[in-house]
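>>> here is my input; please provide its structure:
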Amino acid sequence: MEPRYARPDPAIPSSWPVGDPYLAQTEVGLPVLTYQQVFQDPRLQTLIAEALANNRDLMIAASNIAAAREQYRIQRAQLLPTLNAGAGVTVSGDKTDKVTANYDAGVQVPSFEIDLFGRVRSLTHVQLQRYLATEAGARATRLTLVANVVSAWLNHAADSSLRLIAEQTATSAQKSVQLTRLRLEGGIVPRTDLDQAEQILATAQADVARQRTAVAQDVNALQILVGAPIDPRLLAGSIDEAAGKIAPVPAGLDSYVLLRRPDVLQAEYQLRAANAQIGAARAALFPRITLTGLVGLASSALAKLFTGGAFGWSAGADATYTIFQSGAGHANVRLSKAQRDAAVASYQKAIQSAFRDVADALARRGTMNDEIAARQRAQAASADNYTLTEARYRAGIDPFLTVLVAQRSYYTAQQQMVQVRLAAARNIVDTYQAVGGDALLQATPVCQALPGDSSASNAKLASQCSPI
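This is a model prediction of the structure:
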């Protein structure tokens, strides 16, 4: 009754985009990654480990997995009969004051459906795939959490660098104000020079205050992700310090590695569940056959209850078939097929979105080195220009406005250098997340043993689902 499952065409190219602005991909395949291989700073690894242990979203995901696993077990139990054991005594009397007692004990099968048409098996398969989808969703949550922790840690490092730059600029501007005030008092420069110097100082001081707020907010964001207070010793002091221990992620040549991304796996398991639901809907159109049975002992004397003459049994079978239901059964089959078609589209959309995530990350990586080199040249040139214009101003060659323009340019170049280094580091984080990161470690053996189940049950589980 259940349609044979066939994985839909992923509807994406078999390889990543090439040409400008993409870097040439030389890797033959995507190796299995761990976050420790990519994010190599021990302080960051400590924060990630704490987040994986304490984050509330992961706790919710773990509870959802447990609930889905038990739902699967409940449904799977319907494949076997339920046995009830009982014992009792009935006492009766009449007007002659004669009292009669009847004793009984036995084992009963209250009602067991013979799954001739696979309805119960299909429903069990539905719950299995939903359980696996929930587990894949938890891995997607874990992957997102790791990426978010790294991004928040990098944001703190970048804001710390920007705060340091603002503080250095404010210190330099304070010296310029003091020098300009002395020159004004000596009648060497006009009042406008002092006003312009104080404007630069006020701007830098405002930036210091803003960056202090940003750094504090970055710590708050990390605490939410980690689920515990942050030890200041685990934070990087600058973006250069933080980005230096983040290793590039190989993207590989084969775009079909996206089939192992946890969100894509989740979409496929949901598709498998929808496919199995069709089998259950089809089987519901056929008669249901149920068995009942009783094996036990009965006697009017308790002492004779366990003798051979007290043994008895009974068995029965029922078949039910819905004669008229206004087409509801066939409509349910069509509904299941429509839901399966929607799941196919959702699966293909998940793959296409994953492909775009990787392609965007590769496009950014392809131009990142050129941008960093250009920003470094711009920063060096602006620093040199600021030094020269300041010397020329003190020599009376250039006006103070030229110094202010050069100082602003140097300040901006420093800020842009921090931003581009942050962007380069976050591009690695984006690539790590886009290709599935260390979720690949758990993506191959999707039919895992269920804790507490017998080896026979787990063998049956493995036979009911296929590896990805």
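
>>> C-alpha only now, for contacts and for neighbours.
Noted.

>>> all helices of the stretch 251-400 of the chain, in order?
With DSSP state H, counting those that start in this stretch as the criterion, the stretch 251-400 of the chain has helices at 262-283, 328-394, 400-434.

>>> tally up the residues packed near Ser336, please.
Neighbours of Ser336 under the rule other C-alpha atoms under 10 Å: 21.

>>> doesn't Ala281 make contact with it?
Yes - contact between Ser336 and Ala281 holds when scored by C-alpha atoms under 8 Å: they sit 7.1 Å apart.

>>> can you tell me which strand in this structure is longest?
strand 99-114 (DSSP state E).

>>> which strands or helices does that strand pack on?
Strand 99-114 is packed against strand 84-93, strand 288-299, with contacts defined by 3 or more C-alpha pairs under 8 Å, 6 or more residues apart in numbering; DSSP states H and E.

>>> buried set for it?
103-109, 111-114 (16 or more other C-alpha atoms under 10 Å).

>>> can you list those residues in a markdown table and add distance to Gln25?
Listed next are these as a markdown table, based on distance: C-alpha to C-alpha, whole Å:
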| residue | distance to Gln25 |
| --- | --- |
| Tyr103 | 81 |
| Asp104 | 78 |
| Ala105 | 75 |
| Gly106 | 72 |
| Val107 | 68 |
| Gln108 | 67 |
| Val109 | 64 |
| Ser111 | 62 |
| Phe112 | 59 |
| Glu113 | 57 |
| Ile114 | 56 |
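
>>> what's the most buried one of the helices of the stretch 251-400 of the chain?
helix 262-283 (a mean of 26; mean count of other C-alpha atoms under 10 Å).

>>> and that one, what does it pack against?
Where contact means 3+ C-alpha pairs under 8 Å, 6+ apart, helix 262-283 is packed against helix 119-185, helix 328-394.

>>> dump these to CSV, plus distance to Leu461.
Listed next are these as CSV, based on distance: least, C-alpha to C-alpha, whole Å:
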stretch, distance to Leu461
helix 119-185, 8
helix 328-394, 23
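
>>> for Arg272, which of the ones you listed is the nearest?
Nearest to Arg272 among the helices and strands packed on helix 262-283 is helix 119-185 (6.3 Å), distances taken as C-alpha to C-alpha.

>>> so the closest one versus helix 400-434, what angle?
170 degrees (axes from the mean of the first three to the mean of the last three C-alpha atoms, to 10 degrees).

>>> after helix 119-185, which helix or strand is next? Please name it.
Sequence order places helix 191-226 as the next helix or strand after helix 119-185, per DSSP states H and E.

>>> can you give me the angle that next one makes with helix 400-434?
With the same axes, to 10 degrees defining the directions, helix 191-226 sits at 10 degrees from helix 400-434.

>>> buried deepest among the helices and strands packed on strand 99-114, which one?
Highest mean neighbour count among the helices and strands packed on strand 99-114 (mean count of other C-alpha under 10 Å): strand 288-299, with a mean of 18.

>>> packing partners of that strand?
Against strand 288-299 (3+ C-alpha pairs under 8 Å, 6+ apart) you get strand 99-114, strand 311-320.

>>> now the second one, please; I'll put the structures next to each other:
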Amino acid sequence: MKPMTKPAALLSAVLLSACSMAPTYQRPAAPVAAAFPSDSAGAASRTSVPLPLRADARSAVDTGWRDYFTDPRLQRLIASALDNNRDLRTAVLRIEEARAQYNIQSADRLPNLNANLADTRAKTPAFLSSTGRSTIGERYDVGVSVSSFELDFFGRVKSLNDAALASYLATEEARLAAQIALVAQVAQAYYTERAYAEQYALAQQTYEARARTYKLTQQRAEVGASSRLDLRSNETLMETARAAALTLARQRAQAENALTLLVGQPPASAASGAMPSDAQIDVLNALPAGLPSDLLSRRPDIRAAEQRLKAANANIGAARAAFFPRISLTAAVGSSSPSLHGLFDSGSGSWSFAPQLTLPIFDAGRNSANLTLAEVRKNLAVADYEKTIQTAFREVADALAARDYLGEQVNAQRAVQEAQADRLKLLQLRFDNGVASSLDVLDAQRELFSAQQTLVQARLLRTTTAIDLYRTLGGGLK
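Next comes the predicted model:
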């Protein structure tokens, strides 16, 4: 056992002193402006100024989705989606896959210790035997061994280990990004279904009212009090409302199917609830944007892209180390004996120590090509990282721009609806007094129905934009 002292000391020194030939990692500069764009020219032309955000408003990353979405049914749907959504489940399994790959790679940094027990028998023919007779020899061996352990002088194994770790961390960040996206998708699908339900109710009410008007007009036409043109115009409006109701019923059913897919199972309760009020939407929009530099730590997709960049950087170190000698050790210590009962007798100890050095001399440019490939892949990772930042910047900027304008758009559309409703009342009075024609009343009914539908769509757009802002700022994890 004494001769193993020096190899063991050498092995320990190598394990402690292994370095990496990977380039020193430096985070690329963010290829975006220092602040999100502000539309000062547009703001100057507005009829009103949006209310300022509260000074105590919490950031998106500090606002859990249960605090952000207060609708109880929506909360249940999001919780169910986090448990049952297959895309998120796949992302979790990807993490397990990456963790296993990292564990496999990190195992190469330590020697594999194996226990061996062997029984060897060999027959020697008579013409080869020193005694002139055939003999059968036996040998028994028992011990432990280290097989082909690489001494990582140039950091090849360490670089591969670092790359595997970064890939694992990137997969974990990708899972977090998938969770944030899922929370936002469920909320948007839920409110989309609620908007279709509200539009369908309006269309159904409009159809029923127009059906009654058509029936009265039909009765008047039968006694000559209304013209055929009035009858057909009323029929057109009635059937238009009916077609709109059928279209919205189909869209609502498809929205429910999309929500079921996101949740991962049929919703436990029937569809209920309503679109959030304007005050609730204001609360959803009350999120401070911060600075673009904050996105680097807030958004898991950006952190995932950076981890992929670190993995590519580490792979350059492994490719560089391939140009240098590779030293591996094979060692064993144990006991050998020609008989089983003498295997552990005094003096039966045995050992072997076989270092091996491999120096690349000619590989037809393989190592150079591998290094070039690693460098190109790093450049690709840099481009992907920068594009991810730019995409995140654009998403936040779009959501902020929408927040600035959609509140006013909803107010304007509500004013249109109120004006159309008042116009219809006035025209109905004029028609009852014989001043206005029935065509004017029918046109006002059509315009009011269109204004009602457009208002619901504008409120839905403002709601989904608030959810987008929450997602793009990194909210949805808690």
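
>>> can you give me the TM-score here?
Between these two chains, after superposing, the TM-score reads 0.89 (TM-score structural alignment, normalised by the length of the first structure); 439 aligned residues with a C-alpha RMSD of 2.1 Å.

>>> turn the helices and strands packed on strand 288-299 of the first structure into CSV, including distance to Ala273 of the first structure.
Converted to CSV, those look like this (distance: least, C-alpha to C-alpha, whole Å):
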stretch, distance to Ala273 of the first structure
strand 99-114, 22
strand 311-320, 27
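
>>> tell me which of those sits nearest to Ile48 of the first structure.
Nearest to Ile48 of the first structure, of all these, is strand 99-114, at 49.6 Å by C-alpha to C-alpha.

>>> just to revisit the earlier point, could you dump the helices and strands packed on strand 99-114 of the first structure into TSV and include distance to Ala328 of the first structure?
TSV is the format used below for those (distance: least, C-alpha to C-alpha, whole Å):
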stretch	distance to Ala328 of the first structure
strand 84-93	35
strand 288-299	17
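
>>> pretty sure Leu222 of the first structure sits against Ala152.
Yes - counting by C-alpha under 8 Å, Leu222 of the first structure touches Ala152, with 6.0 Å between them.

>>> the more surrounded of these two?
Higher neighbour count among Leu222 of the first structure and Ala152: Leu222, with 23 against 20, using other C-alpha under 10 Å.

>>> distance of that one from Leu44 of the first structure?
11 Å (C-alpha to C-alpha, to the nearest Å).

>>> around Arg58 of the second structure, how many other residues sit close by?
12.

>>> now do the SS call for it.
Following DSSP: H, G, I helix; E, B strand; the rest coil, the label given to Arg58 of the second structure is coil.

>>> now for it: which residues touch it?
Residues near Arg58 of the second structure by C-alpha atoms under 8 Å, 6 or more residues apart in numbering: 287-288.

>>> the same query, at a cut-off of 7 Å, please.
Contacts for Arg58 of the second structure (C-alpha atoms under 7 Å, 6 or more residues apart in numbering) come out as Leu287.

>>> again, but for Thr320 of the first structure
Here Thr320 of the first structure is in contact with 287-289 (C-alpha under 7 Å, 6+ apart).

>>> map Trp313 of the first structure onto the second structure.
Taking TM-score structural alignment, the alignment pairs Trp313 of the first structure with Trp351 from the second structure.

>>> same question for Arg119 of the first structure.
Using TM-score structural alignment, the partner of Arg119 of the first structure in the second structure is Arg156.

>>> next one: the residue nearest to Arg462 of the second structure when sequence neighbours are not counted relative to Gln417 of the second structure, how far apart?
In this structure, Arg462 of the second structure finds its nearest non-sequential neighbour in Leu406, 5.7 Å apart by C-alpha to C-alpha, 6 or more residues apart in numbering. To Gln417 of the second structure, Leu406 of the second structure is 16 Å away according to C-alpha to C-alpha.

>>> how near is the counterpart of Gln433 of the first structure in the second structure to Leu284 of the second structure?
In the second structure, the residue matched to Gln433 of the first structure (TM-score structural alignment) is Arg471. Noted for Arg471 of the second structure: a distance of 12 Å to Leu284 of the second structure, by C-alpha to C-alpha.

>>> against the second structure, where does the helix or strand harbouring Ala456 of the first structure fall?
According to DSSP H and E, Ala456 of the first structure maps onto helix 455-464. Aligned by TM-score structural alignment, helix 455-464 of the first structure falls on no residue of the second structure.

>>> in that helix, what counts as buried?
Under the neighbour-count criterion of 16+ other C-alpha under 10 Å, helix 455-464 of the first structure has 458, 461-462 buried.

>>> what packs against that helix?
Applying 3 or more C-alpha pairs under 7 Å, 6 or more residues apart in numbering; DSSP states H and E, one finds that helix 455-464 of the first structure contacts no other helix or strand.

>>> how far off helix 119-185 does that helix point, in degrees?
80 degrees.

>>> now do the same for Asp263 of the first structure: its match in the second structure.
Using TM-score structural alignment, Asp263 of the first structure lines up with Asp301 in the second structure.

>>> and its match, what does it touch?
With contact taken as C-alpha under 7 Å, 6+ apart, Asp301 of the second structure is in contact with 173-174, 177.

>>> roughly how far does it sit from Tyr25 of the second structure?
Asp301 of the second structure is 19 Å from Tyr25 of the second structure, by C-alpha to C-alpha.

>>> again, but for Ala115 of the second structure
Per C-alpha to C-alpha, Ala115 of the second structure is found 41 Å from Tyr25 of the second structure.

>>> repeat for Ser328 of the second structure
For Ser328 of the second structure, the distance to Tyr25 of the second structure equals 29 Å [C-alpha to C-alpha].

>>> ditto for Leu380 of the second structure
Using C-alpha to C-alpha, Leu380 of the second structure is found at 15 Å from Tyr25 of the second structure.

>>> next, the contact list for the most centrally placed residue in the second structure, please.
Residue closest to the mean C-alpha point of the second structure, counted by C-alpha atoms, centre = their mean, is Ala178 at 2.5 Å. Counting by C-alpha under 7 Å, 6+ apart, Ala178 of the second structure makes contact with Leu88.

>>> how about Ile65 of the first structure?
Applying C-alpha under 7 Å, 6+ apart to Ile65 of the first structure gives the contacts 131, 134-135.

>>> what strand or helix carries it?
According to DSSP H and E, Ile65 of the first structure maps onto helix 56-76.

>>> in the second structure, what range does that helix match?
Counting by TM-score structural alignment, helix 56-76 of the first structure corresponds to residues 86-106.

>>> what's the mean deviation for the matching stretch versus the first structure?
Compared with the first structure after fitting, stretch 86-106 of the second structure deviates on average by 0.8 Å (mean C-alpha distance after the TM-score superposition for the first structure).

>>> buried stuff in that stretch?
87-89, 91-92, 94-95, 98-99, 101-102, 105-106.

>>> now the residues you listed in TSV, with distance to Pro267 of the second structure?
Below are those laid out as TSV (distance: C-alpha to C-alpha, whole Å):
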residue	distance to Pro267 of the second structure
Asp87	18
Leu88	18
Arg89	18
Ala91	23
Val92	23
Arg94	27
Ile95	28
Ala98	33
Arg99	33
Gln101	37
Tyr102	38
Gln105	43
Ser106	44
